[in-house]
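In: Sequence plus predicted model, see below.
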Amino acid sequence: MKNGINIAENFNYSYSDLEFLRIRKYCDQFESITKNAANLFVKGRDIISKNPLVFGRHEVATEELIKWYRGNGYNKFLLDFGANIGLTTCLVGKEFDKIFCFEPNLQVFRILQTNVEITFGLSHGVTLNNFGLGDSDKQLELTIPKTNYGGAFLREGNTYSNKILIEKDGIRVPSKAYNYVKVEIKNSRTHLGEIFSTKIPVGSRGVIKIDVEGYEPYIIKAIAATIPPENSVAIIFENHDPNLNPDKLKKYFNRETNLYLIKHYPVRSLFKDKNLRKIKSLLGAKGHYKLINLDNNEVPLGQLLLVV
């Protein structure tokens, strides 16, 4: 058997110079493409990683809406349910007085901790909770799409159908598409009641972001039951259920509420002509995101805003 010195003397690794040049070219392109990347850790080849890596944003419409409310006096608190690795909190949270993050998946929670420390400093005042909220205290299995860590969901008690849960992430072979982990869930009303009664001053205005893949109704009901009447909040949440009833949702709150859909109006060209679109863009054409008031005649799919 060769000793360590013999092994060292015989070491030789060869590689294709053509392959080396190809990889170096890709690395140069990657460096150029990601020159405006967010200063955060993200998971390679994951759906939620592309925007932060390429131009330093995550969900542009959601972030701009949060910033809009933050700049108009809704800056006392930010509650981030389904915080994941902290993209929303880290990209738009700096001007809020208090921030509370909730992420039950320990694997991504560790990255959330790191990203928050990178953004707000080691002595940050962000409250990080390694649990999710539901209708009671329990441990449940979290289903995590392998290509979309931001799309993890709790199957038990979910308000979405199994069809919606599969289709929302474009899953074709469910048996090979997921990882599974046990997570802690706490009672929404109990925990939110404590936050609103002891940690957020009465009369405060703030923003709540909810991205919990079918568990939104539990949290929204709990907000309705615990938020003081003197407080006002803009609740931004995602909905994949076309049968969501806007009136039923608003009736959770015993006060005036308004529900909106964030609508995207991109720049378009006749017959989808790419060259014509480029010309329009060069001439200053702009796409827009606007809010449209939802009623029961609208299909409430996408990012929604509930103003309370």
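Out: Cool, got the structure.
In: CA atoms for contacts and neighbours, from now on please.
Out: Will do.
In: Surely residue 111 and residue 41 touch.
Out: Yes - with contact defined as Cα atoms under 8 Å, residue 111 counts as touching residue 41 (7.0 Å).
In: Overlap in contacts, those two.
Out: With contacts taken as Cα atoms under 8 Å, 6 or more residues apart in numbering, residue 111 and residue 41 have residue 85 as neighbours in common.
In: From residue 133, how far off is the residue lying closest to residue 135 once chain neighbours are set aside?
Out: The shortest distance from residue 135 to any non-neighbouring residue, by Cα to Cα, 6 or more residues apart in numbering, is to residue 187 (5.2 Å). Distance, residue 187 to residue 133, by Cα to Cα, to the nearest Å: 6 Å.
In: ok, now residue 120?
Out: 25 Å.
In: ok, now residue 168?
Out: The value you get for residue 168 to residue 133, if Cα to Cα is used, is 21 Å.
In: Those two: who's more crowded?
Out: Per other Cα atoms under 10 Å, whichever of residue 168 and residue 133 has more neighbours is residue 133, with 27 against 12.
In: The more buried one and residue 155, how far apart?
Out: For residue 133 relative to residue 155 (Cα to Cα), the value is 14 Å.
In: Next: residue 84.
Out: 18 Å.
In: where do the strands sit along the stretch 51-200 of the chain?
Out: With strands called from DSSP state E, counting those that start in this stretch, the stretch 51-200 of the chain shows them at 77-81, 98-102, 127-129, 132-134, 138-145, 153-154, 178-187.
In: can you give me the helices for the stretch 51-200 of the chain?
Out: Shown for the stretch 51-200 of the chain, the helices assigned by DSSP state H, counting those that start in this stretch span residues 60-70, 87-92, 106-120, 162-167, 188-198.
In: Please compare the first structure with the one that follows:
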Amino acid sequence: MKTGIEIANNFTYLYKNLDYMKDHDNFDLFEKITKKSSPLFVKGGDIISRNPLVAGYHEIDTEELIRTYRGNGYSDFLIDIGANIGLTTCFSGKGFSNIFCFEPNPQVFRILQTNVEITFGLDNKVVLNNFGLGDSDTELELTIPKNNYGGAYIKQGNTYSNDILLQKDNITDPSNAYDYIGVSIKNAEEQLGQLFADIPVGSKGVIKIDVEGYEPYVLEAIGKALPENNSYAIIFENHDPSMTILEFQKFFNRDIVLYRLHHYPIRKFKLLRKIKSYLGATGKYTLEKVDKKDCTGQLLVVLDSST
């Protein structure tokens, strides 16, 4: 057995110089492409990490939509259901009087806490709930795609088919694509009813939902719990082509208007697109009213006060 001094005197680590050069080239590239990076903690190699690291935003269309509503009086509250590591809350939450987050995954919840502290300060008043919302109080298994922490879902009771759950994360071989963890789920109607009871009458705010197939449970609970004299902009995604506008209407106690976020990029040939971009051409995101046939995509339900 060698002594500590003998180990130190004989220590040598050899490496291939080509690997060293490649690593440092990548380090230089990383510094260049992350100049706009946000200060938040994200998971390297994860799908949801690309935009925050490179561009300093998460989902720019959703974030701008939230900011637009916030800037037009819907600033009393932001409710982030399926908050994950807090990207939507942290990029869009400033300016709201109250913020409430729900995230069942205990691993990412700790990152959510850190990112909220980075964004809003150590003495922030953001309400963080380490449980998910469903139709009852229970403990369930969360399925987490290894390359997309933001795509985690609960299989039991999920309204998406197995094919949709695979397709949404581009998974072709599920045999080693997931991790699993037990999480706490609480009755959405009860939890949201308590939350809405504490919000002043006449309030206006935004609700963002990202629960990967549990949206119908949450939307139905919102419809039962929300006061009629408040106004809401509810943003969520739907991958199920069988859902219709009539199905969404059934969740609520008043008429709804349903929109889809639509992207109009510059779609010409690559060289022409580049030339047009240098000349000031712009792509755009807009909202279009949803027809009765196709209700998939990133959706917005607008519920104006009935009083």
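Out: Received the coordinates, thanks. Since the structure is predicted, the reported quantities are computational estimates derived from the model, not experimental observations.
In: what's the TM-score here?
Out: After superposition, the two chains reach a TM-score (TM-score structural alignment, normalised by the length of structure 2) of 0.97; 303 aligned residues with a Cα RMSD of 0.8 Å.
In: List the residues that contact the residue nearest to residue 135 of structure 1.
Out: Per Cα under 8 Å, 6+ apart, neighbours of residue 187 of structure 1: 133, 134, 135, 136, 137.
In: Among these, which one lies nearest to residue 275 of structure 1?
Out: residue 133 (48.4 Å; Cα to Cα).
In: just to revisit the earlier point, out of residue 84 and residue 155 of structure 1, which sits in the more crowded spot?
Out: Set residue 84 of structure 1 next to residue 155 and count neighbours by other Cα under 10 Å: residue 84 wins out with 27 against 18.
In: how much space between that one and residue 103 of structure 1?
Out: 6 Å.
In: any common contacting residues for these two?
Out: residue 109.
In: Most neighbours of all the contacts of residue 187 of structure 1, which one?
Out: residue 133 (27 neighbours).
In: is it true that that residue touches residue 188?
Out: Yes - counting by Cα under 8 Å, residue 188 is a contact partner of residue 133 of structure 1 at 5.0 Å.
In: what is in contact with these two at once?
Out: 218, 219.
In: Now the residue mapped onto residue 33 of structure 2 from structure 1. Nearest residue, chain neighbours left out?
Out: Superposed on structure 1 with TM-score structural alignment, residue 33 of structure 2 falls opposite residue 33. Leaving out its chain neighbours, the residue that sits closest to residue 33 of structure 1 by Cα to Cα, 6+ apart is residue 54, at 5.8 Å.
In: check contacts around that neighbour.
Out: 33, 34, 35, 36, 37.
In: Mind checking which of the residues you listed land in helices?
Out: Of the contacts of residue 54 of structure 1, the ones assigned to helices by DSSP state H are residue 33.
In: Show me the subset of the contacts of residue 54 of structure 1 that structure 2 keeps too.
Out: Checked against structure 2 using both residues aligned by TM-score structural alignment, their matches' Cα atoms under 8 Å, the contacts of residue 54 of structure 1 keep these contacts: 33, 34, 35, 36, 37.
In: Tell me the one of these nearest residue 216 of structure 1?
Out: For these, the nearest to residue 216 of structure 1 is residue 37 (30.0 Å; Cα to Cα).
In: where's that closest one relative to residue 116 of structure 1, distance?
Out: Distance from residue 37 of structure 1 to residue 116 of structure 1, by Cα to Cα: 16 Å.
In: One more: residue 190 of structure 1?
Out: For residue 190 of structure 1 relative to residue 116 of structure 1 (Cα to Cα), the value is 26 Å.
In: Residue 76 of structure 1 now?
Out: 18 Å.
In: These two: which has the busier surroundings?
Out: More crowded of residue 76 of structure 1 and residue 116, by other Cα under 10 Å: residue 116, with 23 against 19.
In: I figured the more buried one was touching residue 91, is that so?
Out: No - counting by Cα under 8 Å, residue 116 of structure 1 does not reach residue 91; the two are 9.9 Å apart.
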